[in-house]
Every structure is written in structure tokens, then in C-alpha cells.
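>>> build the 3D model from these lines:
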Amino acid sequence: MGKKNVVNNYLDEQLGLIETWLNTFSQNRKPESLHALRVCIKKTKAILYFSETLFKKPFGKKKLDNLFHKAGTLRELYIIILLMQKSLPVSEKLTLPLMKKRTLLEQQFLEKIPRYIKEVRLFRKELSLPEKLPSKKVILSYFKKREKRADKKLHNRNRTTLHYYRRDIKKMMYVYEMLPKKLKKEIGLNKTKTDRLQEKIGLWHDTWTAFIFLSKQSFSKQIKNILSDLKEKEKKQFKKLFL
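Here you go, the predicted model:
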């Protein structure tokens, strides 16, 4: 990277952590490591999107997309299997096909980790953003527009737009976390309130994703009962988001 500023320093740190979590997952194969990896990628992508929007230059915001989606597909299977095993009265016979699929995807992902690390290192070496942040006025305007856009999605009370709300608000919060304290104060985001809502939406989204995934599978009659339970759980979680 070129000369360091708050943005370059933050990106350099996140790209280093992406490599760390890839190595960690190759050793422990735990879904928590995949989650941490994806969070670091989300943070990196959020800052790159912010930078490309304000500087009106490309900085490679899509360079990590392949790694992000591969890790996401694998983690989604971990979540679905866990939901079936812990929250639902399901037999091992029903989870076995998913566990086999998870094992296959996990092995494919592990085999590609050396390549992913090489790509991340190269990106980290080449990436360099302008030395100075945009003006305070430009940054405040960015947050005002993004917050307004996100709130509109939330108030639609639609399942698809709700997922996009969470994605947009997380992008905004990742950029917010990176900024100097004085600037954060002027932006005035309610981080505690936003984090609580994000957590609730995340739990709802896990249930919703599991329901959508399982409804497309060919399982026995027992799955119909499981889907019914999941649907009821999803409805309650969705309703609570707006209380």
C-alpha cells in the first residue's frame, strides 16, 4: 500500500485479518472462523464502496466477492444443519444429505485457501487510496443519504427489503467505526440501538434462510412438520422486529 491514512490503515488491518481467519479455518474448521472471515470481508467491501462512491474511482470493491460468496454458501449450510439439530425434532437421517454436502463444500473450500491467501496478499500489496479523507461535508452527506435509503427499506416491512436494510446499515456502521471520534460525534448514529436491531434481524434471517432452503428440498413427511415449525418461528421473529 502507499502512504498510510485512516482508510489505508483500516483496510490493511482487515486484509491481514482475512488471511489470519483463512489460516485459522484451515486448522479448526469451525463456523465461527468462517463468520469472522466474512465479517472482515464485509468491512473491507464497505470501506471500498464508501471510497469508490466519494472519490469516484475504482479501488477493487469486487475483488473479494468470490471468496465472500464461497464462504457464505458453506456457512449457510452450517447454520441450517445447526437449526435442524438443536431447534427441531429431526432425525439424523434427514440431516445426513446436508452434512455430506457440507463436507464436500468444506473440502473444496479448504483446497482453495492457499490460492485465496495469495490473492488477498496481492490485493493488500497493490491497494492504495488517497492520503486524505473527503471533506467533512461530503462524509456527512454520504451518511445522511445512506441512512435515509436504509430507513425506507426498513419501513417497507418486506422480508426481502429487510435483508437489504440490514446489509446497507452494516455497511454504514463499518464505515462509521473506522472514522475519527470527532467525526463520529457529528454524524450522530445511535450505534447501540442499531446493533440491537441488527442482531434481531440476523436471528430472523437465519430462520428465514433455513425455511427457504428446506422448502426447496425433497425430504420425507417429517420435513413438512419441521417447515411448519420454522414458518411459525419466522413469523414471530419478523413481527417482533417492528414492536
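
>>> C-alpha only now, for contacts and for neighbours.
Fine.

>>> quick one: contacts of the helix or strand hosting Leu140?
If you go by DSSP states H and E, Leu140 is part of helix 136-155. By CA atoms under 8 Å, 6 or more residues apart in numbering, the residues outside helix 136-155 that reach it are Leu54, Thr161, Leu162, Tyr164, Tyr165, Asp168, Ile169, Met172, Leu183, Glu186, Ile187.

>>> rerun at 10 Å
For helix 136-155, the external contacting residues (CA atoms under 10 Å, 6 or more residues apart in numbering) are 50, 53-54, 133, 159-169, 171-173, 175-176, 179, 183-184, 186-189, 241-242.

>>> the helices in the protein, which residues?
Applying DSSP state H to the chain gives helices spanning 6-28, 31-55, 65-87, 92-126, 136-155, 159-178, 181-187, 191-215, 221-240.

>>> deepest-packed of the ones you listed, please.
Counting by mean count of other CA atoms under 10 Å, helix 31-55 has the highest mean neighbour count of the helices of the chain, with a mean of 20.

>>> and the angle for it with helix 6-28?
Relative orientation of helix 31-55 versus helix 6-28 (axes from the mean of the first three to the mean of the last three CA atoms, to 10 degrees): 160 degrees.

>>> now the angle from helix 31-55 to helix 65-87?
If you take the same axes, to 10 degrees, helix 31-55 sits at 140 degrees to helix 65-87.

>>> helices and strands around helix 31-55, which ones?
Contacts defined by 3 or more CA pairs under 10 Å, 6 or more residues apart in numbering; DSSP states H and E place helix 31-55 against helix 6-28, helix 65-87, helix 136-155, helix 159-178.

>>> closest to Ser128 out of these?
Nearest to Ser128, of all the helices and strands packed on helix 31-55, is helix 6-28, at 6.7 Å by CA to CA.

>>> chain center to that closest one, what's the gap?
Between the centre of helix 6-28 and the centre of its chain there are 15 Å (CA atoms, centre = their mean, to the nearest Å).

>>> quick one: contacts of stretch 88-104?
73-78, 80-85, 105-110, 219-220, 222-223, 225-227, 229-230.

>>> next one: it to chain centre, how far?
Distance, centroid of stretch 88-104 to centroid of chain: 24 Å (CA atoms, centre = their mean).

>>> over to stretch 50-67?
16 Å.

>>> do the same with stretch 26-34
Relative to the centre of its chain, stretch 26-34 is centred 16 Å away, using CA atoms, centre = their mean.

>>> do the same with stretch 4-19
With CA atoms, centre = their mean, you get 18 Å for stretch 4-19.

>>> didn't Leu214 look like it was pressed against Ser228?
No: Leu214 is beyond contact range of Ser228, at 11.0 Å (criterion: CA atoms under 10 Å).

>>> one more to put side by side:
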Amino acid sequence: MKKKEEINQLDKLWKNMKKPLKAFLASGNQEDLHQFRVNVKKLKALLTLYAFAPDSKDLLTHFKPVKKIFRKAGDIRSAYINLKLAKEHQLNNQEFNDHQQQILDKGTGEFKKKGSKYLKQLKKAHIALQNNIQPLQNRTIRHFYKDKITQIESFFANPAFNDELHNARKNIKLLTYNQKVAAKALKNKVAVKQSYLDQLQEIIGNWHDHNVAIEVLDGTGKAGDNAINNIKASNAGLEKTITEQGNNFREKVSAGKEIPVKNQPQ
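Here you go, the predicted structure:
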């Protein structure tokens, strides 16, 4: 993969990330904020692939300003989701609702005030990344995929329903987000079944969302036992499905074709 092509991919995702951010700064619309965060994750996935090259180990350090803005947006998003959960599960706790609304309103106001500063930081980070990207060999892309597949396979050999499952999902998303960029390097070399990965990460995402809901509702001390128990029962079913879907991961992800694991190219 030539440097020019890598920069073009970076620029494309960067544009997709900035557009909803600017829209949120103008309107405060939560969907725009959500799309900003989704596109930051896609950008980080691309840069994680680029950073796998021997000469690009420090590439992600130039992404740190974006991650800081991402976390600020996450605080706002969490308050919004907590309010949605409270309404969905009829959590009649005015103190909780008022506190979350305060976080949402204050966070949004401060975020929008710093909008110009954030956009300048993004521009500076973008230029730094463009200047530090190095050519990425096809064999390095293939090794990246093989390495992540091995890590995910190792997890599902003895799955645990804790933060490690969330980390496994992050690795799955590294494969799915980079699929189009990596397609040429993988062709006829490494088989990756996209539909299987999409389905698996979605189930894990539902499990994670349920755990967040349980934590929020349980932490208030005001949620009805039925509401929490229903979510826990649903999660038990998801855990069974995740275990079944993750079993024989390598065989399923490679559509029945074994993916050999080789030493990292020099």
C-alpha cells in the first residue's frame, strides 16, 4: 500500500469525522455526536493498522488530541444514554435524572464553547499524521489480520464475560473497519468472513449495552427488581449465544479455510 493511498484513506475518514462534529457544534444534536464518535473509532482502527508497520510504531501518539476530544464527547453521550435508560425503564428518580441532565447540559455547553479550539487541534493532528505515515506492505497487512485473528481465537478458547470480551470486540472491529482497505492485500491470501464478524460483534455489543444498563439502574437504588432481572435474563441468553458463535472462531472467520500464522515480516 503506497503512502499516497494511505493518506487518501486517512483524509476520507477524517472528513467523515469532522462533518458530524461541526454539525454537533452548531446544533447540539445527539446523533451528530454519536456519528462523530463512531468515525473516530474508524479512524483509530485505520491508524492502528498503519502503526503495525515497523517504521510507524509511534504513529498513534499524534492521534492523542482526537482521543481527548472523543472522551469529552463520551461524557456527554453517557449522560444522554443514562437519561434514555431511566425513561425506558420508568426510573422515577428525580435526583438521578436532574444530575444526568445537568451533566448533559453543562458538558454540551462547555464542549461547544471549545469548538474552535477542538477544530484547530484536529487540523494540527491531521497534518502530523499525514507527515508521519509510512508505506505499508501487503504482507504487513496480512500479518496484522493473522495476529488479530489469533488473539480473538485465543480469547474464545476460554471466553470470560468481563472487560476482556469488550476487548475482543475491539479486535473484531479492527478487522471489520479495515476490511475494504485491506481487501487487496488479503485477496487469495487470508480469507475473512465479514458477515460472521459483523454478527458476532453486534451480539457482544448488545451484551455490553445491557451491562451498562444494569450498572446504571442498579447504582441508583431506585430501579425495580423486575427491570434489572429482565435485563440479566436477556444477558444470560446472549452469553450462551456468544459462546456458541465464538466456538471454532478461526474456522468460522476463514469460511472453512485455515489461516496460517507466520512470523512477522522484517
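
>>> okay, and the common contacts of Leu214 and Ser228 of structure 1?
By CA under 10 Å, 6+ apart, no residue touches both Leu214 of structure 1 and Ser228.

>>> for Pro58 of structure 1, see how far away the residue lying farthest from the centre of structure 1 is.
Residue farthest from the centre of structure 1, counting by CA atoms, centre = their mean, is Lys221 at 33.4 Å. Per CA to CA, to the nearest Å, Lys221 of structure 1 is found 51 Å from Pro58 of structure 1.

>>> one more: Arg196 of structure 1?
Arg196 of structure 1 is 33 Å from Pro58 of structure 1, by CA to CA.

>>> Lys184 of structure 2 -> structure 1?
In the superposition onto structure 1, Lys184 of structure 2 corresponds to Lys182 when matched by TM-score structural alignment.

>>> per the alignment, Glu202 of structure 2 corresponds to what in structure 1?
Aligned counterpart of Glu202 of structure 2 in structure 1: Glu199 (TM-score structural alignment).

>>> so its match makes contact with Ile169?
No: look at Glu199 of structure 1 against Ile169 with CA under 10 Å: they stay out of range, at 11.9 Å.

>>> the nearest residue to Ala73 of structure 2 once chain neighbours are set aside and Met17 of structure 2: what is the separation?
The shortest distance from Ala73 of structure 2 to any non-neighbouring residue, by CA to CA, 6 or more residues apart in numbering, is to Leu33 (7.0 Å). Per CA to CA, Leu33 of structure 2 is found 10 Å from Met17 of structure 2.

>>> hey, what's in contact with both of these two?
With CA under 10 Å, 6+ apart applied, the contact sets of Leu33 of structure 2 and Met17 do not overlap.

>>> which residues touch the residue nearest to Ala73 of structure 2?
Residues near Leu33 of structure 2 by CA under 10 Å, 6+ apart: Met17, Pro20, Leu21, Lys22, Ala23, Phe24, Leu25, Phe70, Ala73, Gly74, Ile76, Arg77.

>>> what's the most distant pair in those residues?
Longest span within the contacts of Leu33 of structure 2, CA to CA: Met17 and Ile76, 17.3 Å.

>>> the spatially most central residue of structure 2 and Lys113 of structure 2: what is the separation?
With distances taken as CA atoms, centre = their mean, Lys41 lies nearest the centre of structure 2, 4.7 Å away. Computed as CA to CA, the Lys41 of structure 2 to Lys113 of structure 2 distance reads 24 Å.

>>> cool, and Leu119 of structure 2?
Distance of Leu119 of structure 2 to Lys113 of structure 2, computed by CA to CA: 11 Å.

>>> Thr209 of structure 1 matches what in structure 2?
By TM-score structural alignment, Thr209 of structure 1 lines up with Val212 in structure 2.

>>> thinking its match is in contact with His166, fair?
No: applying CA under 10 Å as the test, Val212 of structure 2 and His166 come out as separate, 12.0 Å apart.

>>> distance to Glu6 of structure 2 for the contacts of Leu33 of structure 2 - can I get that in TSV?
Shown next, in TSV, are the contacts of Leu33 of structure 2 (distance: CA to CA, whole Å):
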residue	distance to Glu6 of structure 2
Met17	17
Pro20	23
Leu21	23
Lys22	24
Ala23	27
Phe24	28
Leu25	29
Phe70	23
Ala73	27
Gly74	28
Ile76	32
Arg77	31
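
>>> could you single out the nearest of those residues to Gly237 of structure 2?
Gly237 of structure 2 has its nearest neighbour among the contacts of Leu33 of structure 2 in Arg77, at 27.3 Å by CA to CA.

>>> check contacts around the alignment partner in structure 1 of the closest one.
For Arg77 of structure 2, the aligned position in structure 1 is Arg75, judged by TM-score structural alignment. By CA under 10 Å, 6+ apart, Arg75 of structure 1 lies in contact with Lys30, Pro31, Glu32, Ser33, Leu34, His35, Arg38, His69, Ile81, Arg102, Leu105, Glu106.

>>> wait, doesn't the first one sit right on Thr24?
Read that as Lys30 of structure 1. Yes: the pair Lys30 of structure 1 / Thr24 is scored as a contact, 8.7 Å apart, by CA under 10 Å.

>>> check contacts around Lys30 of structure 1.
Lys30 of structure 1 sits next to Thr24, Arg75, Tyr78 when contact means CA under 10 Å, 6+ apart.

>>> could you do Gln201 of structure 2 as well?
For Gln201 of structure 2, the contact set (CA under 10 Å, 6+ apart) comprises His166, Ala168, Arg169, Lys170, Asn171, Ile172, Lys173, Thr176, Trp207, Ile242.

>>> just the closest of the residues you listed to Ala45 of structure 2, please.
Set against Ala45 of structure 2, the nearest of the contacts of Gln201 of structure 2 by CA to CA is Lys173 (7.6 Å).

>>> trace that closest one over to structure 1, please.
Aligning on TM-score structural alignment places Lys173 of structure 2 opposite Lys170 in structure 1.

>>> state the distance from that match to Ala46 of structure 1.
Remark: distance between Lys170 of structure 1 and Ala46 of structure 1 (CA to CA) = 8 Å.

>>> Arg102 of structure 1 now?
28 Å.

>>> what does Thr207 of structure 1 give?
25 Å.

>>> again with Asn158 of structure 1
For Asn158 of structure 1 relative to Ala46 of structure 1 (CA to CA), the value is 24 Å.

>>> next: Asp229 of structure 1.
Asp229 of structure 1 sits at a distance of 36 Å from Ala46 of structure 1 (criterion: CA to CA).
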